[in-house]
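**Student:** the sequence isn't on hand, but the structure is:
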C-alpha cells in the first residue's frame, strides 16, 4: 500500500524496543532516530524485569522516561516479551493513532509483524546493527544501522550516554524540605518543652536534632535504579510481586549502607518511593489495611 504523505510534524511515531534483544547502551541513539521521524507519542521497552540481564535498562528507562512493559516468562519454550510487543503493535494499528513504527530488535521473529504493518500502509523503521536478521531488513520500510553501538543480541552494564533534552527535562526531585517522618532514616526533630527563666518569661531550649531534609543532591534516576535493584533482590515478595517498604529499606542498606532518602530530597523512604512511582511508570504502589506501603515492578494489565 502506498504511504500517504504526511509532514514530519504531523506524523505520530511509536518507539518499540525489545529490551531482551537489545543493549541498553542503544537507548539514546534510538530515541534520536525516532524523534527525527515525527512526534514521538509512544516509547516503550519490553522485558521481563525480574531477569538480571535486563537491569541495565533501568537507568535509561528513568533517564529518558521510557515506559517499561513487564511480562513474566510463561514457558521456557516461548518468549512472552516478543508476543506482547506484537500484540501492542497490532492494537496501535487497529486504533489508527500511529503513522510510523520504530522497531528496535534484530530478531527475525518480528518479520511477519513488519510485513503486516506495512501492508496496512504504515512506515516501519527497523533499528539494529550488522547482526540484525536479513529477513527483517528486507521487509522494513527502512533499516537504520547503529554501528558501534552494540545494539542487538546482548545487554550489558556499560555507562549510559548523557541525557537528551526533553519537554519535561531530566527527572528531578522536589526541593521543598519536608517534615521528618518514619522509616528509621530521619527521626523527627524536636524541641524541649518551654522553660521558665528568672524573669518568668518563656524560652525554648532546643535539643540536639537531626539535620533538616536537604535539597536533592543526587538525580532521581539513581533512586530509581537503587529501588529497582532492591525490589529484584528482595526474597520477601508475595505471589504478585509486592514488597513492603520496610523490606526495601533492609535491601537498600545491603546495597549501600550509607543510603539516605534525603539524598533525593525526601525525609522518608515511603515518600521517596511514592515520588518515584509518580515520576516513572516502572513502579506500582499500594497501601494495605495496616497503612503499610508496598511496591512492585509494574506489570501489564490483563
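**Tutor:** It's in. These numbers were taken from a predicted model, which means no experiment stands behind them.

**Student:** when you work out contacts or count neighbours from here on, use the C-alpha atoms and nothing else.
**Tutor:** Noted.

**Student:** show me what stretch 80-88 is in contact with.
**Tutor:** Identification of contacts with stretch 80-88 by CA atoms under 8 Å, 6 or more residues apart in numbering yields 16, 18, 20, 46-48, 70-74, 110, 113.

**Student:** may I see the buried residues of that stretch?
**Tutor:** Using 16 or more other CA atoms under 10 Å as the test for burial, stretch 80-88 gives 80-82, 84-86.

**Student:** those in helices, which ones?
**Tutor:** The helices, defined by DSSP state H, take in 80-82, 84-86 from these.

**Student:** wait, residue 57 sits on residue 24?
**Tutor:** Yes. Contact criterion CA atoms under 8 Å: residue 57 and residue 24 qualify, at 5.1 Å.

**Student:** compare these two (neighbour count), which wins?
**Tutor:** Remark: of residue 57 and residue 24, residue 24 carries more neighbours, 30 against 27, as counted by other CA atoms under 10 Å.

**Student:** how near is the more buried one to residue 45?
**Tutor:** To residue 45, residue 24 is 10 Å away according to CA to CA, to the nearest Å.

**Student:** could you find the closest non-adjacent residue to residue 252?
**Tutor:** Spatial nearest neighbour of residue 252, excluding adjacent residues (CA to CA, 6 or more residues apart in numbering): residue 230 at 5.7 Å.

**Student:** still on that earlier bit, the ones in helices among the buried residues of stretch 80-88 into CSV, with extra columns for distance to residue 38?
**Tutor:** Below are these laid out as CSV (distance: CA to CA, whole Å):
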residue, distance to residue 38
80, 29
81, 26
82, 25
84, 24
85, 21
86, 22
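
**Student:** just the helices in the protein please.
**Tutor:** Listed in chain order, the helices of the chain (DSSP H) span residues 27-35, 58-63, 80-95, 111-119, 134-139, 220-233, 245-255, 269-279.

**Student:** for stretch 249-257, which positions count as buried?
**Tutor:** 249, 251-252.

**Student:** pasting the second one now:
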C-alpha cells in the first residue's frame, strides 16, 4: 500500500465504540495520511458522550446531524453526502469508512468506481456486502492490544475473538499460491498476500492470531518456505510453495 495516500476518515458515530479510536487511527496511518477526520452523529444523544471525550485528543471533527425523521438514519445520509463532496474536491486519494453498517455498501462501490482506494473498518458483525465492497476491510476487534501486564480475564477475552485456521482457509491460501507460482511452483509471499486481499478483503493474519502472513503460512504443514536474494539488496525475499 502507498503510505503517501491522503485519506478521508469518515466515522459513523452511531455504531462504532469510542474505545477503538487509538488503535483504529494507528491502523489507518499504516495505509496513508488521514488528512480529513470526521465523525457523524447526533451529539445531543447521551450515547455519544464517550466520543466527545476523545475528539479533541485525536483531532477528529464532529459533524452534527439531527434525526429529523423516526426510523431514518440521518447520520448515514450526512456521511454519504460529505463523502461525495470530498471525492469531487480532488484532495484525497482514498477513504476509510468506519462503520459496521451495510448502508455504506453502495458508497464504497461508488468511491472505488471513481478510482479511490477504500478501506473499511468495523466490528465483526459487519454484513458481508459492505466488506466485499471495500479494497481492504479490517475488524476493529483485532486492533485491540493486550499489554504484558494485562489481566488473565482480558487475555482470555482476546483469545475468544481469534478465528480457527480451517481447511477452507488453508485451501484459499494454497489456491492463491497456485495462481501466482512460477514454473517450479514457488510464489513470492508478497504477491500471495496481495492476491488474498483482492479475493477476500477481510483476509488478515491477525484474524487467526498471527501478527503477519508469514507466521500464519509457517503454521500450515502443507506449505514449504524458502528465501531468495533481494536484487535491491534489502534482505531476502520470502517464497512459498505447496508441498506435494
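**Tutor:** Everything's here; your move. As the structure is a computational prediction, the values presented were derived from the model and not from experiment.

**Student:** which one of the helices of the first structure lies nearest to residue 203 of the first structure?
**Tutor:** Ranking the helices of the first structure by their distance to residue 203 of the first structure (criterion: CA to CA) puts helix 269-279 first, at 33.7 Å.

**Student:** out of the buried residues of stretch 80-88 of the first structure, the closest to residue 296 of the first structure would be?
**Tutor:** residue 81 (18.7 Å).

**Student:** where's that closest one relative to residue 231 of the first structure, distance?
**Tutor:** 20 Å.

**Student:** also residue 43 of the first structure?
**Tutor:** Taken as CA to CA, the span from residue 43 of the first structure to residue 231 of the first structure is 24 Å.

**Student:** those two - which one has more neighbours?
**Tutor:** Neighbour totals were compared for residue 43 of the first structure and residue 231, and residue 231 leads with 26 against 19 (other CA under 10 Å).

**Student:** isn't the more buried one right up against residue 283?
**Tutor:** No. With contact defined as CA under 8 Å, residue 231 of the first structure does not count as touching residue 283 (9.9 Å).

**Student:** give the aligned equivalent of residue 127 of the second structure in the first structure.
**Tutor:** Counting by TM-score structural alignment, residue 127 of the second structure lines up with residue 133 in the first structure.

**Student:** show me the contacts for its match.
**Tutor:** 106-108.

**Student:** now render the helices of the first structure as TSV, adding distance to residue 202 of the first structure.
**Tutor:** Output for the helices of the first structure, formatted as TSV (distance: least, CA to CA, whole Å):
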stretch	distance to residue 202 of the first structure
helix 27-35	61
helix 58-63	51
helix 80-95	67
helix 111-119	77
helix 134-139	80
helix 220-233	43
helix 245-255	41
helix 269-279	36
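
**Student:** out of those helices, which is closest to residue 295 of the first structure?
**Tutor:** Per CA to CA, nearest to residue 295 of the first structure of these: helix 245-255, 7.1 Å.

**Student:** what stretch of the second structure does the closest one fall on?
**Tutor:** Against the second structure, helix 245-255 of the first structure falls on no residues (TM-score structural alignment).

**Student:** report the aligned residue range of the second structure for stretch 33-48 of the first structure.
**Tutor:** Taking TM-score structural alignment, stretch 33-48 of the first structure hits residues 27-42 over in the second structure.

**Student:** quick check: buried residues in the matching stretch?
**Tutor:** Buried, per 16+ other CA under 10 Å, within stretch 27-42 of the second structure: 28, 31-34, 36-42.

**Student:** among the residues you listed, which lie within strands?
**Tutor:** 33-34, 36-41 (DSSP state E).

**Student:** can I get these in JSON lines including distance to residue 177 of the second structure?
**Tutor:** What follows is these, written out as JSON lines (distance: CA to CA, whole Å):
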{"residue": "33", "distance to residue 177 of the second structure": "32"}
{"residue": "34", "distance to residue 177 of the second structure": "33"}
{"residue": "36", "distance to residue 177 of the second structure": "37"}
{"residue": "37", "distance to residue 177 of the second structure": "37"}
{"residue": "38", "distance to residue 177 of the second structure": "39"}
{"residue": "39", "distance to residue 177 of the second structure": "40"}
{"residue": "40", "distance to residue 177 of the second structure": "41"}
{"residue": "41", "distance to residue 177 of the second structure": "44"}
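
**Student:** and of those residues, the nearest to residue 156 of the second structure?
**Tutor:** Taking these together and measuring to residue 156 of the second structure by CA to CA, the closest member is residue 39, at 31.5 Å.

**Student:** and the residue lying closest to that closest one once chain neighbours are set aside, what does it touch?
**Tutor:** Excluding the flanking residues, the one nearest residue 39 of the second structure by CA to CA, 6+ apart is residue 11, at 4.5 Å. Residue 11 of the second structure makes contact with 37-40, 97-99, according to CA under 8 Å, 6+ apart.

**Student:** can I have the buried ones of the contacts of residue 133 of the first structure as a ChimeraX selection?
**Tutor:** ChimeraX command restricting the contacts of residue 133 of the first structure to the buried ones, with burial defined by 16+ other CA under 10 Å:
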select :106,107
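
**Student:** let's have the contacts of residue 133 of the first structure in TSV, adding distance to residue 277 of the first structure.
**Tutor:** Below are the contacts of residue 133 of the first structure laid out as TSV (distance: CA to CA, whole Å):
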residue	distance to residue 277 of the first structure
106	31
107	32
108	35
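
**Student:** please point out which of the contacts of residue 133 of the first structure the second structure shares.
**Tutor:** For those, the subset whose aligned partners also touch in the second structure (both residues aligned by TM-score structural alignment, their matches' CA atoms under 8 Å) is 106-108.
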